[in-house]
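Asks: how would this look folded up:
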Amino acid sequence: MAGPVDVLLVGFGAVGAMYAFILQRGGLARVSVVARSNYHVVKEHGIAISSRKYGDTKSWRPYRVFNSVAAALDRPYAFVVIATKALPDVGQKNSEVLAPLLSPSYAFPQPAYVIMQNGLGVENDLFHAADVASSGNPRVILASLYIMANLVDGGVQHEDVDRLIIGVCRKSSARENSADETALLEDFAALIRAGGSDAQVTHEIQGIKFSKNVWNAVFSSCATLARCGLSAFFQQPELEDQVTPIIRAMFHEVVAVGRALGYDETVIPTSAIDASIAETVFLNKRPGSRHKPSMLLDLELHQPLELDVILGDLIRRARILSVDIPRIETLYALLSVVQTQLISKPAQTAVTPKASHCPNCSLGIPDQCVLT
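Replies: Take a look at the predicted model:
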């Protein structure tokens, strides 16, 4: 890439703000941002970023700020990053959020799309839409994120971990990246690395995404259903003895789906189940532990949950493969009741930390721990 390239980032929460900051910090990208709910504040005052890794910036601003995708169609983009919540079941599909870019009225070549979202199947509708818009040559990058960042009082609090693993979505069943795919991935990774962050390229992003979703499917769902942080699960020995076997059984159910999908011990090691549970217990038994999974935070703010992409897609795959996961199906059914109530009521104003992404326990990825 010669000179700075234009990047459009959609979704200016904790993750979106940090990666906009990282991309622009490297000097290889001009970052335009679509900030919807916080547009006026960011436009007028920028956003405060407090980071153990990158230091404190009181009023950081991206290159440009827009309040909609439609307002940002004045130029070609090398990459379009979507960092919104993944909520296809409540009418927020990625292809609909990015529709102006995918329309024939967009006067420039189709960009490469980068999906920075939790869950499974988050790429499906966008990949199909990009396939149509690009006349059969879609370029869609899927990312697995490991970052510790909160939105607090309108600013971002970031610790010292921010890591991406990226791979391409493809039509074929090829297991290795082509030369063109490798070049595309390395081009985006170079932008991230220039900003001081870590980006790794893989040929097997689907397995890595599934591995990361194991923790979310169990611990995030249980905490949200119980409406309390995970420290409450493990502070009393008697309660821990009751809860832990159930959690372990849930982990085994999710891993069984992974096995049926073809993810072997090299992708999801069975030994990581107990290691993941043990580390989660250890971290949440510490005095003063206050971490809450982001799904629980969404519930506390009366905002829709990323339920379909964390549990719904998993269950659909299990049914196709005839894998019995009754505990996970129970979680999904009960949380669906909660989701219905959230959708029928207006969201509250966010005054507490939002979208916590804590590296705590990533199943199958050694030395990376993710609580999101």
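Asks: please count neighbours and contacts with C-alpha atoms only from this point.
Replies: Fine.
Asks: how far off centre is the helix ranked longest in the chain?
Replies: Ranked by residue count, the top helix of the chain under DSSP state H comes out as helix 237-260. Mean-position distance between helix 237-260 and its chain equals 23 Å (C-alpha atoms, centre = their mean, to the nearest Å).
Asks: residues in contact with it?
Replies: Helix 237-260 is contacted from outside by 210, 214-215, 217-219, 233-234, 264, 268, 270, 273-274, 277, 314, 317-318, 321, 323-325, 327-328, using C-alpha atoms under 8 Å, 6 or more residues apart in numbering.
Asks: now do 7 Å
Replies: Val214, Val218, Phe233, Phe234, Ile273, Ala318, Leu321, Val323, Ile325, Arg327, Ile328 (C-alpha atoms under 7 Å, 6 or more residues apart in numbering).
Asks: compare with the first, here's sequence two:
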Amino acid sequence: MSAPSPQILTVGSGAVGSLYSWRLASSAAVTVVCRSSYDIVTKQGFTMTTQKFGDATFHPDHVAKSVEEAVGLNNGRPFDFILVTLKALPLEYDVSKMIEPAVTRGKTTIVLIQNGLGIEEPIVQRFPDNPLISCAAYVKPGHIKMVIPNEHLVVGLYKPSKVDSSQQRQVFVDLLEKGNVDVDLTDDIEQLRWQKLFWNASYSSVCTILQTDTTGSKLAKNTLVNVIRDVARAANANGYEFDEQEQVDLMIGMTEGKAEGYKPSMLLDYERKQPMEVEVILGTALRRAKEKGVAVPYLETAYDLCTALNALNLRSKM
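Replies: Next up is the predicted model:
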């Protein structure tokens, strides 16, 4: 008798969630929580258009409007993995509380595929005995219909976790690779998250404040440089060893070489009048710098301005 398929719950039905749910479904049973898109996905599935994997219509095993409904649809079977692909918006909702009905204590592995720094902390606090895998995705998706030339997922461990999740990580990686996902491993996901912040904290904030793409952000190059330097100082105060000038040269060179005319997701959220990921891209790094007594004035200014823009933008939507 063959082993039962791993049971996976995906919370977040946007482009990243639907992409990785589709790939995992080749060797696992997948339930997807959809809120606004529930009726469409129930009737039509997800329309996937990718250069790497081809085109397909993906129908999950179950589609639910809420985590509670997903638990009921799974007929008492515990979930082996919960995949969280929601935007990281701690001021809008608590992911740990949201997924709690589907978590079997000590068994369910929680997988985070989200942007930003510090996203793991609420999960570890609420579920200290559960395995935790934290991932960084490198894709450029649209909405449900995607044209993706490539994708790349870094699957990492979160060092402050009390649970050794290496075994569960290998199981998850095996499932991804069966779906032809490109996977790299890291044993310190926070180091990678700091690395991603050099670009996200600088270009995302400057582009959003100026309401321009990466080409227009050159008009504020000094601010870009100083935010990158501030993030490096914050990271190094928290145990890392990033070279400030090296990161400045790397981020600016990479952007000018490969990302001219690009709009960061923070700016796109602002234009759509959606909540922006200010806290996890700017706020956590700022707080960690202050905890270590490190002055980061440019990062603090970027945080203050983006926080204000976010509040004003959401208020205008009401």
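Asks: quick revisit: the inter-axis angle of the helix or strand following the longest helix of structure 1 versus helix 237-260?
Replies: Once the chain leaves helix 237-260 of structure 1, the next helix or strand it forms, by DSSP states H and E, is helix 271-285. Angle of helix 271-285 of structure 1 versus helix 237-260, following axes from the mean of the first three to the mean of the last three C-alpha atoms, to 10 degrees, is 150 degrees.
Asks: returning to what we had before: list the buried residues for the longest helix of structure 1?
Replies: Residues of helix 237-260 of structure 1 classed as buried: Thr244, Ile247, Ala249, Met250, Phe251, His252, Glu253, Val254, Val255, Ala256, Val257, Gly258 (neighbour count, 16 or more other C-alpha atoms under 10 Å).
Asks: which pair in the contacts of helix 237-260 of structure 1 has the greatest spatial separation?
Replies: Phe234 and Leu321 (33.9 Å; C-alpha to C-alpha).
Asks: these two: who's more crowded?
Replies: Neighbour totals were compared for Phe234 of structure 1 and Leu321, and Phe234 leads with 21 against 12 (other C-alpha atoms under 10 Å).
Asks: the more buried one and Lys285 touch, don't they?
Replies: Yes: at 6.1 Å, Phe234 of structure 1 counts as touching Lys285 under the criterion of C-alpha atoms under 7 Å.
Asks: count of neighbours near Val33 of structure 2?
Replies: 22.
Asks: looking for the alignment partner of Leu334 of structure 1 in structure 2.
Replies: Counting by TM-score structural alignment, Leu334 of structure 1 corresponds to Leu305 in structure 2.
Asks: would you check how far apart its match and Leu282 of structure 2 are?
Replies: 11 Å (C-alpha to C-alpha, to the nearest Å).
Asks: the two: who's more crowded?
Replies: Each of Leu305 of structure 2 and Leu282 has its neighbours counted (other C-alpha under 10 Å); Leu282 has more, 27 against 16.
Asks: show me where the stretch 1-150 of structure 1 has strands.
Replies: Along the stretch 1-150 of structure 1, the segments classed as strands by DSSP state E, counting those that start in this stretch run 5-10, 29-34, 47-51, 55-60, 64-66, 79-82, 112-115, 140-152.
Asks: would you turn these into TSV with distance to Asp162 of structure 1?
Replies: What follows is the strands of the stretch 1-150 of structure 1, written out as TSV (distance: least, C-alpha to C-alpha, whole Å):
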stretch	distance to Asp162 of structure 1
strand 5-10	17
strand 29-34	18
strand 47-51	11
strand 55-60	14
strand 64-66	23
strand 79-82	16
strand 112-115	16
strand 140-152	4
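Asks: could you measure from Ile277 of structure 1 over to Arg248 of structure 1?
Replies: With distances taken as C-alpha to C-alpha, Ile277 of structure 1 is found 8 Å from Arg248 of structure 1.
Asks: coming back round to it: compare the strands of the stretch 1-150 of structure 1 and give me the one nearest His302 of structure 1.
Replies: Using C-alpha to C-alpha, these put strand 140-152 closest to His302 of structure 1, at 16.1 Å.
Asks: is His158 of structure 1 in contact with Arg52, as I believe?
Replies: Yes: contact criterion C-alpha under 7 Å: His158 of structure 1 and Arg52 qualify, at 6.5 Å.
Asks: neighbour count: those two, which is higher?
Replies: Shown here are His158 of structure 1 and Arg52; by other C-alpha under 10 Å, His158 has more neighbours (26 against 12).
Asks: wait, is that one part of a helix?
Replies: No: His158 of structure 1: not assigned to a helix; according to DSSP: H, G, I helix; E, B strand; the rest coil it is strand.
Asks: what's the counterpart of it in structure 2?
Replies: Per TM-score structural alignment, His158 of structure 1 is aligned with Ile148.
Asks: Asp74 of structure 1: neighbour count?
Replies: Other residues near Asp74 of structure 1 come to 10 when the count uses other C-alpha under 10 Å.
Asks: please tell me how far it sits from Phe108 of structure 1.
Replies: Asp74 of structure 1 is 9 Å from Phe108 of structure 1, by C-alpha to C-alpha.
Asks: now Ala318 of structure 1
Replies: Ala318 of structure 1 is 40 Å from Phe108 of structure 1, where distance means C-alpha to C-alpha.
Asks: now do Ala2 of structure 1
Replies: Distance, Ala2 of structure 1 to Phe108 of structure 1, by C-alpha to C-alpha: 19 Å.
Asks: ok, these two, which is more surrounded?
Replies: Phe108 (13 against 5).
Asks: not counting sequence-adjacent ones, nearest residue to that one?
Replies: Of all residues not flanking Phe108 of structure 1 in the chain, Pro76 sits nearest, at 5.4 Å (C-alpha to C-alpha, 6 or more residues apart in numbering).
Asks: aligned to Leu297 of structure 1, what sits in structure 2?
Replies: Residue correspondence to structure 2 (TM-score structural alignment): Leu297 of structure 1 is matched to Leu268.
Asks: ugh, wrong one, I meant Ala278 of structure 1
Replies: Matched by TM-score structural alignment, Ala278 of structure 1 corresponds to Gly253 in structure 2.
Asks: and Ala223 of structure 1, by the same measure?
Replies: Under the alignment (TM-score structural alignment), Ala223 of structure 1 maps onto Cys207.
Asks: wait, that match touches Ser217, no?
Replies: Yes: if you go by C-alpha under 7 Å, Cys207 of structure 2 and Ser217 touch, sitting 5.8 Å apart.
Asks: what's the average distance of stretch 334-341 of structure 1 to structure 2?
Replies: By mean C-alpha distance after the TM-score superposition for structure 1, the fitted stretch 334-341 of structure 1 averages 1.3 Å away from its aligned residues in structure 2.
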